[in-house]
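> Have a look; sequence and predicted model below, questions after that.
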Amino acid sequence: MKIIEKYILGDVKKPIIFGVSLFTFIFLIEIIVSLMENIIVKGISLIDVLRILSFYLPPILSQTIPMGVFLGVMITFSKFTRTSEVTAMSSIGMSLKDILKPIIILASVITLFIFFLQESIIPRSFRKLEEISIKIAYENPVFQLKERILIDEVEEYNLYIDNIERKTDEANNVLIFQKDDKSNYPTILLGNKAYWKDVNMVLEESKFYTFNQDGTLKIEGEFSQKKIPLSSYFQEMNIEVKDIEAMPIKKLFNSLKEKTEKEKIPFLVEINRKIAIPLSTIVLAILGVVLSVGHHRSGKGTSFGISLGIIFTYIVCLNVGMVMANKGVVSPYVGVWLPNLLLVSGTLLIYRRKSGGAR
């Protein structure tokens, strides 16, 4: 590799890291706010919150890396133009094609990395997210239990909770129907208060009522404390990743079998999205160079503004296309690939205008 190519790659590295970090942080803001609420209000440990955040990163990075590459390239080559380094490159015989070569190589490597994220890391991240959610539920079942809703998903019990004190995680006015296969009527448990220990609900100051086969009261009593196991409720939570966004491309293709044409649409949209977005990295990197070369007045602010405008337009077009494809208005191929085709067309047009020499 030529010294000048190494110089370009060395200079573009930090701006790309900055761009990826910036867009990733923007995407993470809503998640961070939600997690802060979980720390303050629901009492989830900081370690669990950081783990959750780390599992959110891979799917976000698969979207923000192309954006960061575009911004980083624009910042770098705007600086090269302002400092006349592009002019110096031209003076030693480098064409625009030569200048683009190291950027295309770098963008191609990054594209392969995004595919690796999608096919290997992201499915694992989604699985880990669900696993840690179940862990939190086991440690504090109150997150899964809602007020004034009859819960009938527990194997031996039906639960009704009137009120939950979120600060203390204590429940007030708890009604429990304990199922009995030998009787037509369940045992009724009434508790004034309840708290959680491991995966057990512990009732305090409670009464119980059992009934005969004809529905008449059989036994009435009181007890100071009774444990109600909820482990079966949480064991039934399925940790299998079902969201198609978490599936690798191979699994998405396999899922197309034995599906109707209408059922195939979301899978085809996702398959095309998982190919189109990584490949957009190469086009955006080239576009960043050809847009920046020759504009001597463009600074970081200008580069940032142009980058945001183009990226925003691309995201809007992609999302609109995906929505239309999912609704069957357009083909999944048209809906997903049209924004990329527009990027390619615009990039080729600008490249042809400037390919006479980097000025």
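The structure has been received and is ready for your questions.
> rest of the way, CA atoms for contacts and neighbours
Fine.
> What is the neighbour count of the closest residue to Lys264 other than its chain neighbours?
Nearest residue to Lys264, sequence neighbours excluded (CA to CA, 6 or more residues apart in numbering): Leu256, at 5.8 Å. With neighbours defined by other CA atoms under 10 Å, the count for Leu256 comes to 16.
> and the helix or strand where Met74 lies, what does it pack onto?
Per DSSP states H and E: Met74 is located in helix 46-82. Packing contacts for helix 46-82, counted by 3 or more CA pairs under 8 Å, 6 or more residues apart in numbering; DSSP states H and E, involve helix 3-37, helix 85-91, helix 96-116, helix 122-139, helix 261-292, helix 300-326.
> Show the contacting residues for Asn163.
Residues near Asn163 by CA atoms under 8 Å, 6 or more residues apart in numbering: Glu147, Arg148, Ala171, Asn172, Asn173.
> What are the boundaries of the helices in the stretch 151-300 of the chain?
231-235, 249-255, 261-292, 300-326 (DSSP state H, counting those that start in this stretch).
> got the angle for the last one vs helix 46-82?
Between helix 300-326 and helix 46-82, the angle formed by their directions is 120 degrees, by axes from the mean of the first three to the mean of the last three CA atoms, to 10 degrees.
> what angle do the helix or strand just after helix 300-326 and helix 261-292 make?
Downstream of helix 300-326, the first helix or strand assigned by DSSP H and E is helix 332-354. Interaxial angle, helix 332-354 versus helix 261-292 (the same axes, to 10 degrees): 10 degrees.
> if I look at Glu130, how far off is Met237?
The gap separating Glu130 from Met237 is 9 Å, by CA to CA, to the nearest Å.
> who has more neighbours, these two?
With neighbours defined as other CA under 10 Å, Glu130 and Met237 compare such that Glu130 has more, 18 against 11.
> and the gap between the more buried one and Ala88?
Applying CA to CA to Glu130 and Ala88 gives a distance of 54 Å.
> Same check on Gln225?
Taking CA to CA, one finds Gln225 at 83 Å from Ala88.
> swap in Ile136?
59 Å.
> Check Trp337 too.
In terms of CA to CA, Trp337 sits 38 Å off from Ala88.
> same deal with Gly305?
The gap separating Gly305 from Ala88 is 27 Å, by CA to CA.
> related to what we said a few turns ago, could you dump the helices and strands packed on helix 46-82 into TSV with distance to Leu189 added?
TSV is the format used below for the helices and strands packed on helix 46-82 (distance: least, CA to CA, whole Å):
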stretch	distance to Leu189
helix 3-37	34
helix 85-91	80
helix 96-116	53
helix 122-139	23
helix 261-292	46
helix 300-326	49
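> highest average neighbour count across the ones you listed?
helix 261-292 (a mean of 21; mean count of other CA atoms under 10 Å).
> name the helices or strands packed onto that helix?
helix 46-82, helix 96-116, helix 249-255, helix 300-326, helix 332-354.
> Any chance of CSV for those, columns distance to Gly191?
Below are those laid out as CSV (distance: least, CA to CA, whole Å):
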stretch, distance to Gly191
helix 46-82, 32
helix 96-116, 53
helix 249-255, 48
helix 300-326, 49
helix 332-354, 55
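> Of those helices, which is nearest Tyr160?
helix 46-82 (28.8 Å; CA to CA).
> next up, a second structure to put side by side with the first:
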Amino acid sequence: MSWRGMILRSYLIREQITPFLFSFSVIMFLLVLDTILQQVDMILGRGVDWEVALELFFLHTAWQVALAVPMSVLAGSLMAFGRLSGDNEIIAMRALGVSVMGLITPALISGGALALLLVLFNDRVLPEFNHRARLLTMDIQRKQPTVAFEDRAGILIDDFRDHQILIGEVDERAGIRDVVIYKYEATGYPLTVTAEEGEIRFAEGSDDVFLMLRQGEIHRLDDEKPDLFVTGAFEKLTLKLGEGGRKLSRTVSGYRNDREMDIGSMWDRVRTYESDADSIVQASSGRWYALITQAVFGGGETRPEHPSDVIAFRRVAGRLSSDATLASHKRRQAGRLRVEIHKKLSIPAACLVFVVVGAPLGIRVRRGGGATGAALSVGFFLLYWIFLIAGEKLADRAVVPPWAAMWTPNLLLAGVGLILIVRLSSRVR
């Protein structure tokens, strides 16, 4: 390649960097904002520390990056080639003898590099982030709201196991008045505690909550004589409610679902599922063969109409039905994992496909500007995503093969892009 060709190629690559980074920033901002809006109720309602909230949002950025990179490639290609075409630079390059494929090749090189990086990202980084995000979300969901009664006067509080609390008044110093507590015991008869006043205490070194009650009464039914009502008075009473949920317990788990495994682990599990399914089918065939052999060659008292033979036949038939269901379930699990494997490869490959579509579209749009490029990007990506989701659903139901479900959107859009390139080449020839 001549030095002029190298300069032209580097220039075309540089022209895509700014639109790509701009598109990536905007898309990431929208995805992060959407995640915050979805998670904010859970985070605020559970009283989660801001460090934990930031960690959760950071863990969600992995799938956002995996989604934003292909979208940014499409938007960047549309905007970059649209600007070059609008400023008549494409015409100038064509006048110098540069073909349409020569113009698009630098974009394909950069798109291919991004695709390879995204494959590594989806296989190494994304599963780990998904795993940690799922565990952290489960930990947050298990966390009780921080005990705060200031805004809960007159409201029945059931944050604590086996306790329901009704507070008439809460003063500024966390003192409480007119307290009624229903404590449910194993006998089935609840214990009712009333107090004129009290206060809330947290135990040092633990997350336990205590109510320090004063001037109250205890009411309960006698365990042996339910018709006997027992009442007792107290000056002071300390009642342990349980954990207050101020601390977040972190879970460590080795279990991973299909979105939390790398490609190698998924292939191992696919082979295990398929081997289990084959073993089940072979065992079922052996049982069926043994039953038929006994019925045909057993002789003597072994006759199809004999009661013991009928019972054996029904037993084997029922076992065969359950084995067939189990084998089918194993194969469906293997199919779902195959879908995830192909998805980890097909979405990064979309970086190349979107260059093939975006570059000729950008040249044809010309002066449409960023708004037109953004609209086309959203439209094509929505079309791509609809095909991808529909294919995933069909593959999970074993209607289409996993590879066809995940690669058909790429093939369709690549075909559209190639048609656009051919027409563009013939038009400017």
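Alright, I've got the coordinates. Keep in mind it's a predicted model, so treat the numbers as computed, not measured.
> Now check structure 2 for the residue matching the residue nearest to Lys264 of structure 1.
Using TM-score structural alignment, the equivalent of Leu256 of structure 1 in structure 2 is Val270.
> swap in Thr76 of structure 1?
Aligned counterpart of Thr76 of structure 1 in structure 2: Ala80 (TM-score structural alignment).
> Do I have it right that that match meets Leu361?
No - with contacts counted by CA atoms under 8 Å, Ala80 of structure 2 stays clear of Leu361, the gap being 10.7 Å.
> List the residues that contact Ala325 of structure 1.
Ile265, Val269, Ser331, Pro332, Val334, Gly335, Val336.
> mind redoing it with 10 Å?
Neighbouring residues of Ala325 of structure 1 by CA atoms under 10 Å, 6 or more residues apart in numbering: Ile265, Pro266, Leu268, Val269, Asn319, Ser331, Pro332, Tyr333, Val334, Gly335, Val336.
> do Val33 of structure 1 as well
So Val33 of structure 1 contacts Ile39 (CA under 10 Å, 6+ apart).
> Tell me the counterpart of it in structure 2.
Checking TM-score structural alignment: Val33 of structure 1 goes with Leu37.
> what does Ser45 of structure 1 give?
Aligned partner of Ser45 of structure 1 by TM-score structural alignment: Asp49.
> thought Cys248 of structure 2 was touching Val52?
Not Cys; residue 248 of structure 2 is Leu. Yes - counting by CA atoms under 10 Å, Leu248 of structure 2 does reach Val52; the two are 9.1 Å apart.
> Tell me, how many residues neighbour Val180 of structure 2?
20.
> Apart from its neighbours in sequence, what residue is nearest it?
Per CA to CA, 6+ apart, closest to Val180 of structure 2 is Thr194, 4.5 Å.
> Go ahead and confirm Ile265 of structure 1 touches Leu256.
Yes - with contact defined as CA under 10 Å, Ile265 of structure 1 reaches Leu256; the gap is 9.2 Å.
> picking up where we left off before, and the residue nearest to Lys264 of structure 1, what does it touch?
Taking CA under 10 Å, 6+ apart as the test, what Leu256 of structure 1 contacts is Glu263, Lys264, Ile265, Pro266, Phe267, Leu268.
> Equivalent analysis for Val32 of structure 2, please.
Contact analysis of Val32 of structure 2 by CA under 10 Å, 6+ apart lists Val26, Gln38, Phe57, Phe58, His60, Thr61, Gln64.
> any idea how far it is from Phe58 of structure 2?
Val32 of structure 2 sits at a distance of 9 Å from Phe58 of structure 2 (criterion: CA to CA).
> hey, what's in contact with both of these two?
Shared contacts of Val32 of structure 2 and Phe58 (CA under 10 Å, 6+ apart): Gln64.
> most neighbours, which of the contacts of Asn163 of structure 1?
In terms of neighbour count, Ala171 stands highest of the contacts of Asn163 of structure 1 at 24 neighbours, by other CA under 10 Å.
> which one is it nearest to, not counting chain neighbours?
Residue nearest to Ala171 of structure 1 in three dimensions, not counting chain neighbours: Ile164, with 4.3 Å by CA to CA, 6+ apart.
> To what extent is that neighbour buried, counted in neighbours?
Close neighbours of Ile164 of structure 1, defined as other CA under 10 Å, add up to 21.
> swap in Asn254 of structure 1?
A count of nearby residues for Asn254 of structure 1, using other CA under 10 Å, gives 10.
> and what of Ala233 of structure 2?
Ala233 of structure 2: 14 surrounding residues under other CA under 10 Å.
> now Asn88 of structure 2
Here the number of neighbours of Asn88 of structure 2 (other CA under 10 Å) works out to 14.
> correct me, but it touches Arg366?
Yes - using CA under 10 Å, Asn88 of structure 2 is in contact with Arg366, at 8.8 Å.
> overlap in contacts of these two?
Gly82.
> Looking for the alignment partner of Val26 of structure 2 in structure 1.
When structure 1 is aligned by TM-score structural alignment, Val26 of structure 2 is paired with Leu22.
> Quick one: closest of the helices and strands packed on helix 261-292 of structure 1 to Ile188 of structure 1.
Of all these, helix 46-82 sits nearest to Ile188 of structure 1, with 37.0 Å by CA to CA.
> so that closest one versus helix 122-139, what angle?
Interaxial angle of helix 46-82 of structure 1 relative to helix 122-139 (the same axes, to 10 degrees): 150 degrees.
> Run the chain-centre distance for helix 46-82 of structure 1.
Centroid separation for helix 46-82 of structure 1 versus its chain: 14 Å, with CA atoms, centre = their mean, to the nearest Å.
> Just want the angle from it to helix 96-116.
Using the same axes, to 10 degrees: helix 46-82 of structure 1 against helix 96-116 is 170 degrees.
> what's the mean gap between helix 46-82 of structure 1 and the aligned bit of structure 2?
Once fitted to structure 2, helix 46-82 of structure 1 is off its aligned match by 1.0 Å on average (mean CA distance after the TM-score superposition for structure 1).
> counterpart of Ser99 of structure 2 in structure 1?
In structure 1, Ser99 of structure 2 lands on Ser95 (TM-score structural alignment).
> got the end-to-end distance for stretch 250-267 of structure 1?
11 Å.
> is it true that Val336 of structure 1 touches Leu318?
Yes - under the criterion of CA under 10 Å, Val336 of structure 1 makes contact with Leu318 at 5.9 Å.
> overlap in contacts of these two?
The contact lists of Val336 of structure 1 and Leu318 share Arg273, Ala276, Ile277, Met324, where a contact means CA under 10 Å, 6+ apart.
> now for the last one: what does it line up with in structure 2?
So the one you mean is Met324 of structure 1. Counting by TM-score structural alignment, the partner of Met324 of structure 1 is Leu394.
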